[in-house]
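A.B. asks: I'll drop the sequence and a predicted model, then ask my questions.
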Amino acid sequence: MLKTVNYQEFLDEHSNMALTNNRIPAEQYPYFNVKRGLRNSDGTGVLVGLTEIGDVTGYIVEEHEKIPVEGALRYRGISIDKLVAGFQASGRPGFEEASYLLLFGDLPTRKKLDQFNEILESSRKLPAGFVENMILEAPSRNIMNKLARSILALYSYDDDAEGRAITNVLRQCIELIARFPIMIAYAYQAKMHNYNKKSLYIHNPDPGLSTAENFLRLIRPNKEFTKLEAEILDLALVLHAEHGGGNNSTFTTHVVMSSDTDVYSAIAAAVGSLKGSKHGGANNKVVAMMENFKENIKDWNDLDEVERYLEKVINKEAYDKTGLVYGLGHAVYTKSDPRAIILYDKLNELAKEKGVMDEVQLYRNVEKLGPEVFKRVKNNDKIISANVDFYSGFIYKILGINPDLYTPIFAMARVAGWAAHILEEIVSGGRIMRPAYKAVCKRREYVPMEQRQQ
């Protein structure tokens, strides 16, 4: 009989083995022409699929040369700028309209949009007992993990969970778009009650409100919000709803769905991807970094002082000493991120209403000086600009939204894009995704137990 094992000692000893036996020399990757991160040597993405849903442009390639251009984002071929201008001019929320466009490929008529809104409203209600048994009884410290668990739990309440007919998949996708805000809000309330010892508020969604309005209603104890608050959250949802097929979480959706699994499994996997700090968790990092800047820069309007502190950050002498200025730079966008530009314009309205224009100026100074300092300190000509994460977290902070909700809000928006890509994968995919990994381990003989060296 084995003696009692010290678990921690076992882990400490074997972690060294895990590190040693999983380390592949960096030089082997270029030797075998491996596209690490599915990136080409010039930083462009490896082409693995086609899509008609989202188009992200940040550069053009001419004669094998990558040329930076102003960023552009299109949903089903329609410029995000014109889409936003269209619904804002009419004073109506845009997330539902954008979701319809992504799912069905065309802009809705007034009648079709009203029908879609009615279906979303009727789909928001969670199954009987779901809130109590699946959310309140098992709260989580991380809302994204709770969201993934809740998505998988919905499978058990679906009489046709495995059905892959388009009508059935559409139903599942629409229900998930409708229910994400509710599950996120209730998971947040459960987390705050159980781990932060706050009062528990479980409000019912209001059938007459938009997705953004309902979410603000559900997360606030008094259920109150202003028109401008709802407008800017709605805008953030529209801007985050889709970003092409190559971003990590959407690609995850394609990979998982290509195996002919169910919709709930694919969406839950996408949530797990989005949770990562290199993907959907980036806006939290921006807010934390800017709080550090506020503490260490005395005069936020002094460009020289801002520049000096940026130098320290990029030289790994300040903040988290990674050398990164979070919110600057993007995998595709170079000269500009159209989402950041659109969001900033609305941010000014909110900042004036909330009296935080001085803080906005600090953000603007960092946005302006960051690329210049990076170029000088790193002696690097790479063109970078502020991405949408640079301002989205700040907007949520001004709205009084807890940082625990920043990435879940991203998921609440992006589920519309994931759903559209699921439909595209079912209709046009047809093959399970199966890229290759080259084995570089040396071949060796099996050693009998009694001959193994300890």
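C.D. replies: Ah, there it is. Note that this is a predicted model, so its numbers are computed, not measured.
A.B. asks: make it CA atoms for all contacts and neighbour counts henceforth
C.D. replies: OK.
A.B. asks: what helix or strand is R149 located in?
C.D. replies: helix 143-155 (DSSP states H and E).
A.B. asks: what is that helix packed up against?
C.D. replies: helix 166-195, helix 263-274, helix 406-424 (3 or more CA pairs under 8 Å, 6 or more residues apart in numbering; DSSP states H and E).
A.B. asks: could I get those as JSON lines with mean neighbour count and distance to R110?
C.D. replies: Formatted as JSON lines, those follow (neighbours: other CA atoms under 10 Å; distance: least, CA to CA, whole Å):
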{"stretch": "helix 166-195", "mean neighbour count": "22", "distance to R110": "18"}
{"stretch": "helix 263-274", "mean neighbour count": "24", "distance to R110": "29"}
{"stretch": "helix 406-424", "mean neighbour count": "25", "distance to R110": "20"}
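A.B. asks: out of these, flag the one nearest D234.
C.D. replies: helix 406-424 (9.2 Å; CA to CA).
A.B. asks: what angle separates the closest one from helix 263-274?
C.D. replies: Calculated by axes from the mean of the first three to the mean of the last three CA atoms, to 10 degrees, helix 406-424 forms an angle of 140 degrees with helix 263-274.
A.B. asks: put this next to the first one:
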Amino acid sequence: MLKLNLETTVALNEEFKKDIKLLFEQYQKYNRFDQSYYDRFNVKRGLRNADGTGVLAGLSQICNVHGYMINEGEKMPIDGELIYRGINIHDIINGCATDNRYSFEETAWLLLMGFLPNQKQLDHFSAMLSRYRDLPDNFTEDMIMKAPSTNIMNVLSRCVLALYTYDNNPEDTSIENVMRQSIQLIARMPSIMVAAYQVKKRVFDGRSMYLHNPRPDFSTAQNILRLLRSDKQFTEEEAHLLDLCLVLHVEHGGGNNSTFTTRVLTSSGTDTYSAISAGIGSLKGPRHGGASHKVSEMMTAIKEGVSNWDDDNEVKDFLVKIINKQAGDHSGLIYGMGHAVYTKSDPRATILKANAIKLATGTEYEKEFKLLHSVERLAPDLLREKWGNDRSVCANVDLYSGLVYRMLGIPEELHTPLFATARTAGWCAHRMEEISSGGKIIRPAYKPIAQEQEYIPLSERH
């Protein structure tokens, strides 16, 4: 088959663009409807009630995200709480910090099993994760190096699906088998993530890549830093901070978009790899896990558009431009501010902020931290003015997570993949719970509003 020359290729591309534009115009003509129908038929858009609370779709023992109270029908803002299996996130973090231990492995066990492990159980579970960190033979070469991508989330999703073919029993949805698959996925996600980044760096950035082997005696956080860095070196302070980030991201209740996606697919009876891959695809979205990337983009725009970062009035004026879709990505959103559940505070943001200020003080990042804090201080009043109400607005985890990752030397391409690496444990816990207690395929309703029309023979159509 002869290769097309450059001129022919360009001409075909232009012709294709014209065809797509025509199809788009036709689509717009026939696929619009009055948005007031949502109110008319009492449609709960986004599966949310009129007061902003989520539509109750199931029961779960895994996590409680508590951000407000209902008092005589009114939503009352409170400081946010994040509770894993009945244990407050602060207690988990403080308990491990007291013993100078890493928290992620213990938290993953807690989510999967429902109770805290004793020392013997924790050691055995950590050893199981270590045993499965290595990818199957030739997996890196065949699934990552031969099909590199600029987007690591897409590689994660594809590689999780590919692991199906390396599994001798992929379709068995018994809890015992899904638990085995879950432990393997939790162990392998960091290895896939870093390998995908190293290959991306080599192929698309023209830089050297380093494919190190994980160390069996290292924690998940330690191994991520070891695999990522060319010299394999890191400090214990860095590893403990990354471990903290993993614990904060590992779970957030059954109603968040990616976890609900995982439970929806699980309810259909599909395999583990399909369900977790779908969760990754959901998390990639800028309205979900991809929001940290949007925060970074927004902060770049603010830094370029504000000459004096210490001038509240100048920062405020630029935020107004963002809200009015005159700056940033023109979405009107201040990324990193607001949450579907949290009102007064997001505990994850509070914890990350406290660590960020400790790490930033006295470094080149201190000025950027202060700018983030200015956004957190100034944005709520500006948003309330725009909305015309007194709704409580707080910073969410994405506002400070990007800065913490940058201070750890973690490239921006890995911010959302790190989120996915941590959240895999939460997704797997919810998948096991859905199999154990769900029992029905999840199928909400959509109101049909299409007008009746007659079928017209092809020869009579204009």
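C.D. replies: Ah, there it is. Predicted model, so just to flag it, every value in this text is computed and none were measured.
A.B. asks: which part of the second structure matches the helix holding R149 of the first structure?
C.D. replies: Using TM-score structural alignment, the residues of the second structure aligned to helix 143-155 of the first structure are 152-164.
A.B. asks: centroid-nearest residue for the first structure?
C.D. replies: Centroid-nearest residue in the first structure: G280, 2.9 Å away (criterion: CA atoms, centre = their mean).
A.B. asks: helix/strand/coil for that one?
C.D. replies: Under DSSP: H, G, I helix; E, B strand; the rest coil, G280 of the first structure falls in the coil class.
A.B. asks: what's the answer for H240 of the second structure, then?
C.D. replies: helix.
A.B. asks: I'd like the helices and strands packed on helix 143-155 of the first structure as CSV, with distance to D389 of the first structure appended.
C.D. replies: Supplementary listing: these in CSV, determined by distance: least, CA to CA, whole Å:
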stretch, distance to D389 of the first structure
helix 166-195, 20
helix 263-274, 13
helix 406-424, 10
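A.B. asks: for S336 of the first structure, which of those is the nearest?
C.D. replies: S336 of the first structure lies closest, by CA to CA, to one member of these: helix 406-424, at 20.3 Å.
A.B. asks: on average, how far is that closest one from the matching bit in the second structure?
C.D. replies: With mean CA distance after the TM-score superposition for the first structure, helix 406-424 of the first structure departs from the second structure by a mean of 0.4 Å once superposed.
A.B. asks: tell me the residues of the second structure aligned with that helix.
C.D. replies: Against the second structure, helix 406-424 of the first structure falls on residues 415-433 (TM-score structural alignment).
A.B. asks: same thing with stretch 99-110 of the first structure?
C.D. replies: Against the second structure, stretch 99-110 of the first structure falls on residues 108-119 (TM-score structural alignment).
A.B. asks: that older thread, quick one: contacts of the match of helix 143-155 of the first structure?
C.D. replies: With contacts defined as CA atoms under 8 Å, 6 or more residues apart in numbering, stretch 152-164 of the second structure is touched by 143-144, 148-149, 170, 185, 189, 192-193, 196-197, 273-274, 276-278, 280-281, 284, 413-414, 416-417.
A.B. asks: which among the helices and strands packed on helix 143-155 of the first structure is found nearest to Y309 of the first structure?
C.D. replies: Of all those, helix 406-424 sits nearest to Y309 of the first structure, with 26.4 Å by CA to CA.
A.B. asks: how big is the angle separating that closest one from helix 166-195?
C.D. replies: Here the directions of helix 406-424 of the first structure and helix 166-195 differ by 170 degrees (the same axes, to 10 degrees).
A.B. asks: under the alignment, what does N223 of the second structure map to in the first structure?
C.D. replies: So N223 of the second structure corresponds to N214, using TM-score structural alignment.
A.B. asks: need the contact list for its match.
C.D. replies: 181, 205-206.
A.B. asks: closest one of the residues you listed to I341 of the first structure?
C.D. replies: For those, the minimum distance to I341 of the first structure (CA to CA) is 25.6 Å, reached by P181.
A.B. asks: show me what that closest one lines up with in the second structure.
C.D. replies: P181 of the first structure maps onto P190 in the second structure, by TM-score structural alignment.
A.B. asks: can I assume that match is in contact with L225?
C.D. replies: No - using CA atoms under 8 Å, P190 of the second structure makes no contact with L225, being 9.8 Å away.
A.B. asks: the helix or strand containing E97 of the first structure vs the second structure, average offset?
C.D. replies: Assigned by DSSP H and E, E97 of the first structure belongs to helix 95-104. Averaged over the aligned pairs, helix 95-104 of the first structure sits 0.5 Å from the second structure after superposition, using mean CA distance after the TM-score superposition for the first structure.
A.B. asks: got the angle between that helix and helix 166-195?
C.D. replies: 140 degrees.
A.B. asks: can you list the residues that contact the match of stretch 99-110 of the first structure?
C.D. replies: Stretch 108-119 of the second structure is contacted from outside by 62, 84-85, 106-107, 122, 125, 250, 425-426, 428-429, 432, using CA under 8 Å, 6+ apart.
A.B. asks: how about the helices in the stretch 251-400 of the second structure?
C.D. replies: 257-267, 272-283, 291-305, 312-323, 347-360, 366-387, 397-407 (DSSP state H, counting those that start in this stretch).
A.B. asks: make CSV out of those helices and add distance to R131 of the second structure.
C.D. replies: Shown next, in CSV, are these (distance: least, CA to CA, whole Å):
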stretch, distance to R131 of the second structure
helix 257-267, 26
helix 272-283, 20
helix 291-305, 32
helix 312-323, 48
helix 347-360, 31
helix 366-387, 39
helix 397-407, 27
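A.B. asks: measure the match of stretch 99-110 of the first structure end to end?
C.D. replies: Terminal residues of stretch 108-119 of the second structure are spaced 15 Å apart (CA to CA, to the nearest Å).
A.B. asks: in stretch 368-375 of the first structure, which residues are buried?
C.D. replies: Buried residues in stretch 368-375 of the first structure, counted by 16 or more other CA atoms under 10 Å: 369-374.
A.B. asks: distance to D234 of the first structure added to these, as a markdown table?
C.D. replies: Shown next, in a markdown table, are those (distance: CA to CA, whole Å):
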| residue | distance to D234 of the first structure |
| --- | --- |
| L369 | 30 |
| G370 | 29 |
| P371 | 29 |
| E372 | 33 |
| V373 | 34 |
| F374 | 33 |
